[in-house]
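> Pasting the sequence and the predicted coordinates here, then a few questions.
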Amino acid sequence: MQTMEQSLNELRSSFASGRTRSVAWRKQQLRAVLKLIHDHEDEIFNALHQDLGKHPVEAYRDEIGVIEKSASLSLSSLETWMAPKKGKLPLLFYPAKGEVLPEPLGVVLIFTAWNFPISLGLDPVVGAISAGNAVILKPSELAPACSSFLARTIPLYLDPETIKVINGGPDVCERLLQLKFDKIFFTGSQRVGRIVMQAAAKHLTPVTLELGGKCPTILDTFTNAHDMKIAIKRIVGGKWGPCCGQVCLGIDYVLVEEKSASTLIKLLKEFIQIFYGENPKHSDSISRIVNKDHFERLRNLLRDPRVADSIVHGGSIDEGKLYMEPTILLDPPLDAQIMTEEIFGPLLPIITLKKIKESIEFINSRPKPLAIYAFTNDEAFRKQIISETSSGSVVFNDVLVQFLCDVLPFGGVGQSGIGRYHGKYSFDTFSHEKAVMQRSFFPELEARNPPWNDFKLQFIKLAFKFDYFGLLLLLLGMKRVGKVL
């Protein structure tokens, strides 16, 4: 078995040979990713059920389908993405031409998250391959069936001399971070993100950090009962549908006017029952908590008596089955842990306000979230949310759908993340845009060189200020400078 250092050295040699730069190699690997997920669809379903209790429909929607869409888009767009982009140079530089050439960064390290262990592992790999990099993938040890699957199958489908999987726990992560990479891509918690960034700083390694935060949902008062019902239906699907709320993009809490709170709670309960039955514990459509540590963390959020008193629905648990009922809380204390830490589970606080526009001040008083969801038909309020708040993304009248839209960048801001990916943005994340400029030896602009004089100063000022006169200035400057000298 290779050591980490040996694996890294082999990847560096392979990258240095140029094999990852060709269109043919990139397409071959992307087709291999597609073949891997198609050949092993049932095995992926089983692994996701074993690790997280995901139903095959949820597993396909959030995992396999995401990778199929991502790899297919890259395959069809690769030549366009790789093509140099011409730069329109100022006339002052005539005759010359410029272009921006995307080139691979080198050997990249990708850390995956446990809540979407297949899609959050392979999707960045698709981006890194598309950009022509060699890759080390470190799956999360908290999803052991999925990490074992990736370690076993990736070498059978993808080029093992350029793409490697290294499994293990925190000690393996720590050792990997001591090595020098050309890029680190991390998906996970803010706490671990800080560790990754600190380690990367030792080598000045660029990082993309896909973290999380407390994503708020603003629910405006609707005069149309249908719109209100659809909004709350989407809130239920977005909160408890993907991975039982264990989602960085998931709804953390809802902001609503006091007068609408009772309607919100009533409809939340109705849709929970429609989606998951009278007793969600027996439903196969809701995932379970990933492990006992996270289960205990969530239970501790409810042990605060002030928080327990705010529960208006749910609250039951089954530690043996790692089950926690969809739970609704009304106005828990804002200084309680449930309102200061990312919940990452099936608990939904509702915070009431006198006026819904107070939600902007409420959100701005807290760290910048990964996403803001707002249900409203008020166009002026939409513009106000966009202009007066900061977040990784804003979605109106729906939740989570931005993650599936490859033409939009996905990423955070502030504590919710650094960098972005998805579609072309993934290609860009794993590429360096190299500026290339070519000039002729004639003509030579003497005004650029000493000895300095007043004419040269005025010439340079005009050249910077009036670029469209650049060619004329160049010719006149050559003639004038020749006389002055």
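It's in. Bear in mind the structure is a predicted one, so any value in this text is a computation, not a measurement.
> For the rest of this, base every contact and every neighbour count on C-alpha atoms.
Will do.
> Now residue 81: closest residue in space, sequence neighbours ignored.
Of all residues not flanking residue 81 in the chain, residue 424 sits nearest, at 7.1 Å (Cα to Cα, 6 or more residues apart in numbering).
> before we move on, what about residue 41?
Residue 41's closest residue in space is residue 64 (Cα to Cα, 6+ apart), at 7.6 Å.
> any idea how far the one you found lies from residue 116?
Distance of residue 64 to residue 116, given as Cα to Cα, to the nearest Å: 10 Å.
> just to revisit the earlier point, can you count the residues close to the residue nearest to residue 81?
22 (other Cα atoms under 10 Å).
> All the strands of the stretch 251-400 of the chain, in order from the start?
253-257, 311-313, 317-318, 323-324, 327-330, 347-353, 371-375, 393-396 (DSSP state E, counting those that start in this stretch).
> returning to that earlier point: can you tell me how far the residue nearest to residue 41 is from residue 357?
39 Å.
> higher neighbour count, these two?
Comparing residue 64 with residue 357 by other Cα under 10 Å, the one with more neighbours is residue 64, at 23 against 17.
> Please compare the first structure with the one that follows:
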Amino acid sequence: MTHIASPAPDADLQARFQAQRRAFAADSFPDAATRRDRLERIKRLVEENEQRFASAICADFGNRSRHETMIAETFFVLAGISHTRRHLAGWMKKRRVGTSFHSLPGRSWILPQPLGVVGVVSPWNYPLQLALAPAVAALAAGNRVMIKPSEITPRLSQLLAELVGAAFRPDECTVLTGDAELGKAFVRLPFDHLFFTGSTAVGRQVALAAAANLTPVTLELGGKSPAIVDDSADLADSAHKIAAGKLFNAGQTCIAPDYVLVPAGKQQAFADAYAQAVGELYPTLERNPDYTSIVNGRHHARLQTLIDDARAAGARVIEVNPGGEPQEPAARRMRPHLLLQVDSAMAVMREEIFGPLLPVVPYDTAAQALAFVNERPRPLALYWFGRERSRAEQVLRATISGGVTINDVLLHIAQENLPFGGVGDSGIGAYHGEWGFRLFSKEKPVFEQSRLARTAMLRPPFGAKASSVVKALKRLL
């Protein structure tokens, strides 16, 4: 049995933070070779322990598809490291920028400088990816990193702590395991940047704690991400892609489609196509290694409450069970559910679902669909399906969301050249690729005066010459 470490005491938390502070002060601008070495150690750690990570996550969930872990956790992290290593030298260079005409022949540039000590608070749904991806960006930018993983996935958290502890000195990168009380103490530390992934409600608390230290924060939150099926879309293809994205990790994904908008009169056709897609993707559910369990009993009960509440309020609930299997409660393999005839007052339409439940909402016009989205808090992701490019452009201009995938779901997160982050209730800030490097850097502006400068004409004592110089400069604006 895996030993679960007791929470790190507050004194240990402070000691590790101060050690990282001292280490950064001694080497506040590590060279490219040092940064690449740190990235290489993360790479080896992931490559050499891929199966151990998969086993730990599977045990924490009850069942977690090993292929899902391979795709969304280990491959994702390795792809990010590869992209970062290729571009790191270019990102580190100072960038020459234009100098205002009145300050010529001086020179201006921007120097990306490490911030210091970065704190990362990661969630349980993708416990490896969402701990290491921001850490990779922070290490590439030259920072020291402290990671607080979720207590809901204790086996993965403990394994990560052991492996990071073996690969890094505590003053370089360290993992602290513990409960919510440790998490509260962690976010109160005066980090130079604090990165949090989790719910909007907890994100607000994290922002308040960080504000006491004026610590800048990045909040990767959630929200109710819509999928809009246009009447020009291939309904069967759209339903299949939405089902695949919705049921990846059993819906326990921050950018999973949270509800789908379909043209009025096509709700049943969509439901039929979705059910068929589920059967193709998961012919069985109960003991299918590809179908992930709900992470624990509390979350399973929460999802069941959403179903019961919607049914009691008049929703038509369709349970999709391709193999006709009886439920094994201990396995927590929640059946995919479609919810039709929903209304905005239902909890399933107000709360982020984070499970395999999908409300289907009809709309009469494209304008009505856009209004439905815009009446709600800004989502982390938005998905649009259709063949009319002009309608896609209309949706892009008329809605505000963290990111968009057109004619598929989830895939914008996997593009290293695109920023990933939320907006409004779905988050603050963005990372991935160069965006992550910039996030964890201070873009220091530098101006170098020339020996040929004539700024003395604009120094006291002022007189007629200064006035004429200012007038001349104004004419050049």
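Cool, the structure landed. This is a predicted model, so every value here is computed, not measured.
> Could you check which residue of the second structure pairs with the residue nearest to residue 41 of the first structure?
Matched to the second structure by TM-score structural alignment, residue 64 of the first structure sits across from residue 74.
> Quick one: residues contacting its match.
Applying Cα atoms under 8 Å, 6 or more residues apart in numbering to residue 74 of the second structure gives the contacts 46, 47, 50, 128, 129.
> Looking at the first structure now, which of the residues you listed still hold up?
By both residues aligned by TM-score structural alignment, their matches' Cα atoms under 8 Å, the contacts of residue 74 of the second structure still in contact after alignment to the first structure are 46, 50, 128, 129.
> May I ask which of these has the most neighbours?
residue 128 (25 neighbours).
> To which residue of the first structure is that one aligned?
Checking TM-score structural alignment: residue 128 of the second structure goes with residue 118.
> Spatially, and excluding backbone neighbours, which residue is closest to its match.
Nearest in space to residue 118 of the first structure, with sequence neighbours left out and distances taken as Cα to Cα, 6+ apart, is residue 63 at 5.8 Å.
> Check residue 68 of the first structure too.
Nearest one to residue 68 of the first structure, counting by Cα to Cα, 6+ apart, is residue 34 at 6.1 Å.
> what's the answer for residue 65 of the second structure, then?
Nearest one to residue 65 of the second structure, counting by Cα to Cα, 6+ apart, is residue 290 at 4.7 Å.
> Surely the one you found and residue 66 touch.
Yes. Shown here, residue 290 of the second structure and residue 66 form a contact pair, counting by Cα atoms under 8 Å, at 7.5 Å.
> Determine the number of other residues adjacent to the aligned residue in the first structure for residue 352 of the second structure.
Here residue 352 of the second structure is matched to residue 342 in the first structure, going by TM-score structural alignment. Using other Cα under 10 Å, residue 342 of the first structure has 19 neighbouring residues.
> next one: residue 168 of the first structure
15.
> Could you pull out the helices in the stretch 251-400 of the first structure for me?
261-276, 292-303, 305-308, 337-340, 358-364, 379-388 (DSSP state H, counting those that start in this stretch).
> Could I get those in TSV, plus columns for distance to residue 461 of the first structure and mean neighbour count?
As requested, the helices of the stretch 251-400 of the first structure are arranged in TSV below (distance: least, Cα to Cα, whole Å; neighbours: other Cα atoms under 10 Å):
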stretch	distance to residue 461 of the first structure	mean neighbour count
helix 261-276	64	16
helix 292-303	63	15
helix 305-308	66	14
helix 337-340	55	18
helix 358-364	44	17
helix 379-388	37	13
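> mind checking which of the ones you listed is nearest residue 96 of the first structure?
helix 379-388 (41.0 Å; Cα to Cα).
> Give the aligned equivalent of residue 105 of the first structure in the second structure.
Using TM-score structural alignment, residue 105 of the first structure pairs with residue 115 in the second structure.
> Verify the stated contact: its match with residue 441.
Yes. Contact criterion Cα under 8 Å: residue 115 of the second structure and residue 441 qualify, at 5.6 Å.
> What is the burial count for the alignment partner in the first structure of residue 406 of the second structure?
The equivalent of residue 406 of the second structure in the first structure is residue 396 (alignment by TM-score structural alignment). Each residue near residue 396 of the first structure was counted by other Cα under 10 Å, and the total is 15.
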